[in-house]
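Colleague: need the 3D shape of this:
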Amino acid sequence: MRAISGLWRWRHNPLRRATDLAEAWVALAALLLILAVTPLIGSLVGGLAQDALQESVREQRASRHMVTATVVRKVEGTSLEVDPEAATGREMRTRVVADWTAPDGTAHQGRVMASLDSPQPGDRFRMWTDQQGHAVARPLDSATAATHAVLAGFGAALLTAGLVEGGRRLVVWRMVRRRYARWDQAWDRAGPDWGRTGAGS
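Modeller: Okay, here's the model as predicted:
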């Protein structure tokens, strides 16, 4: 908005310098770029991220399986931990030694995280494994993938706007430096006679 008002203000002003008009045009160009390019980049990056993440969701759902495990014993010295992969981020988990059968029929035993507050031997719980029965994280869900894609698009849009604004500031900074250099040259030419009576100043 400042760019448009700057152009209008300098349009017929007798004090207008070429650099003033150039700065206003640069600001207007940056504004138009931000308004036109930023949403385009954001939607493009968000769409690509959405496609990649949803493909990952499909692959994880195909390769990860939920099985039922049985608690053998609680691992001593462990306390309740928050499961960072839970949908709410507040699901508590306890480390236990458990037995389970893999989707391929093989028996397994190992230390895993159980969604039990106070696990006792014989307690059953559900856990995720791959086809061979190795414990894996729960598969990414579609809603979380979509949220990550939106954040990626928003971040790309902000980065684009920041780059355009940074470019505008760099151009204006160089223009101001040139203007100051010309002023210094003009002062140097006028310097020896500045303020002298009868020197024509």
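
Colleague: going by C-alpha atoms from here, please, whenever you check contacts or count neighbours.
Modeller: Noted.

Colleague: name the helices or strands packed onto the helix or strand hosting residue 21?
Modeller: Element membership for residue 21, per DSSP states H and E: helix 18-63. Contact analysis of helix 18-63 by 3 or more C-alpha pairs under 8 Å, 6 or more residues apart in numbering; DSSP states H and E lists helix 2-10, helix 142-190 as its packing neighbours.

Colleague: buried set for the first one?
Modeller: For helix 2-10, a neighbour-count test (16 or more other C-alpha atoms under 10 Å) marks 3, 6-7, 10 as buried.

Colleague: and this one, so I can compare the two:
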Amino acid sequence: MPVLYQKLFAADAMRAAFAIATAGGLIFAADQAQAVDCVNKPSQGWVETANDPPAADERAIIKLIHLYNWALDKHDSAMLVDLFSSSVFYELCNAAGEQLTQKNGEGQLQGYLNDYFDEFDVYKSQPRHIESNTLLHAVDANTVQGKTTVVVTLQHSDIETPVLDYTGVLRTEFEKLANVWRFSKMTLIVDGPQLTLRAR
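Modeller: From the prediction side, this is the model:
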């Protein structure tokens, strides 16, 4: 086999192993998800109108979203501390409206993310979470709903340029607790009808 093809084959094999390893926790969930609908369904309206929260609250919430994405990029568990309410609800869904995973409570969600951080460190891949088009809707003084477009790329150590992992929408609800905004509900809906997850 020519050297070029050997390198390409090895690179493909490594990335396939990485995808399988990092998706391992979702394979069973994806099988089960065929019969489980997303709680926050893609077809369900979400932040159809934006009743802007006060400027100070908006800045705090936008910063919270930024901190969350930086924590994902840096694989940094410490950065996740105090970002979520104790009863935070998280779900991952595909465009078909199937729920691929669900986590209830801060402990479950942090454990779920920590498992993926470990895999990124092992396989030396760098994700980048690019967020845009955030809209916020103030439900009341202590509750805000939001939606954000996300684009995620992966930079593997053996290739020159990053590859697209997925695009999607992060639907959120924020709760103000002791004058501090935290995530209380998170639904990540990827644009594809199927998903092999490599980043979040």
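
Colleague: and the TM-score between them?
Modeller: Overlay of the two chains. TM-score (TM-score structural alignment, normalised by the length of structure 2): 0.27; 95 aligned residues with a C-alpha RMSD of 5.5 Å.

Colleague: coming back round to it: which elements pack onto the next helix or strand after the helix holding residue 21 of structure 1?
Modeller: Per DSSP H and E, the first helix or strand lying C-terminal to helix 18-63 of structure 1 is strand 65-74. Judged by 3+ C-alpha pairs under 8 Å, 6+ apart, the packing partners of strand 65-74 of structure 1 are strand 92-101, strand 124-129.

Colleague: what separation is there between residue 40 of structure 1 and residue 146 of structure 1?
Modeller: As judged by C-alpha to C-alpha, to the nearest Å, residue 40 of structure 1 and residue 146 of structure 1 stand 18 Å apart.

Colleague: for residue 71 of structure 1, state which of the buried residues of helix 2-10 of structure 1 is nearest.
Modeller: Nearest to residue 71 of structure 1 among the buried residues of helix 2-10 of structure 1, counting by C-alpha to C-alpha, is residue 3 at 67.9 Å.

Colleague: strands of structure 2, start to end?
Modeller: Using DSSP state E, the strands found in structure 2 span residues 84-93, 99-104, 126-140, 143-155, 163-177, 180-190.

Colleague: deepest-packed of the ones you listed, please.
Modeller: Comparing the strands of structure 2 by mean neighbour count (mean count of other C-alpha atoms under 10 Å), strand 180-190 comes out on top with a mean of 23.

Colleague: which elements pack onto it?
Modeller: By 3+ C-alpha pairs under 8 Å, 6+ apart, strand 180-190 of structure 2 packs against helix 55-74, strand 84-93, strand 163-177.

Colleague: out of the ones you listed, nearest to residue 118 of structure 2?
Modeller: helix 55-74 (11.3 Å).

Colleague: I'd like to know which elements the closest one is packed against.
Modeller: Packed against helix 55-74 of structure 2 by the contact rule (3+ C-alpha pairs under 8 Å, 6+ apart) you find strand 126-140, strand 180-190.

Colleague: if we look at the last one, which residues are touching it?
Modeller: If I follow you right, that is strand 180-190 of structure 2. Strand 180-190 of structure 2 is contacted by residues 40, 42, 57, 60-61, 64, 82-85, 87-95, 166-176 when judged by C-alpha atoms under 8 Å, 6 or more residues apart in numbering.

Colleague: next, the angle strand 163-177 makes with that strand.
Modeller: Using axes from the mean of the first three to the mean of the last three C-alpha atoms, to 10 degrees, the inter-axis angle of strand 180-190 of structure 2 relative to strand 163-177 is 150 degrees.

Colleague: strand 180-190 of structure 2 versus helix 55-74: what angle between them?
Modeller: Per the same axes, to 10 degrees, the angle that strand 180-190 of structure 2 makes with helix 55-74 is 50 degrees.

Colleague: dump the helices and strands packed on strand 180-190 of structure 2 into JSON lines; add distance to residue 100 of structure 2 as well.
Modeller: Listed next are these as JSON lines, based on distance: least, C-alpha to C-alpha, whole Å:
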{"stretch": "helix 55-74", "distance to residue 100 of structure 2": "19"}
{"stretch": "strand 84-93", "distance to residue 100 of structure 2": "5"}
{"stretch": "strand 163-177", "distance to residue 100 of structure 2": "14"}
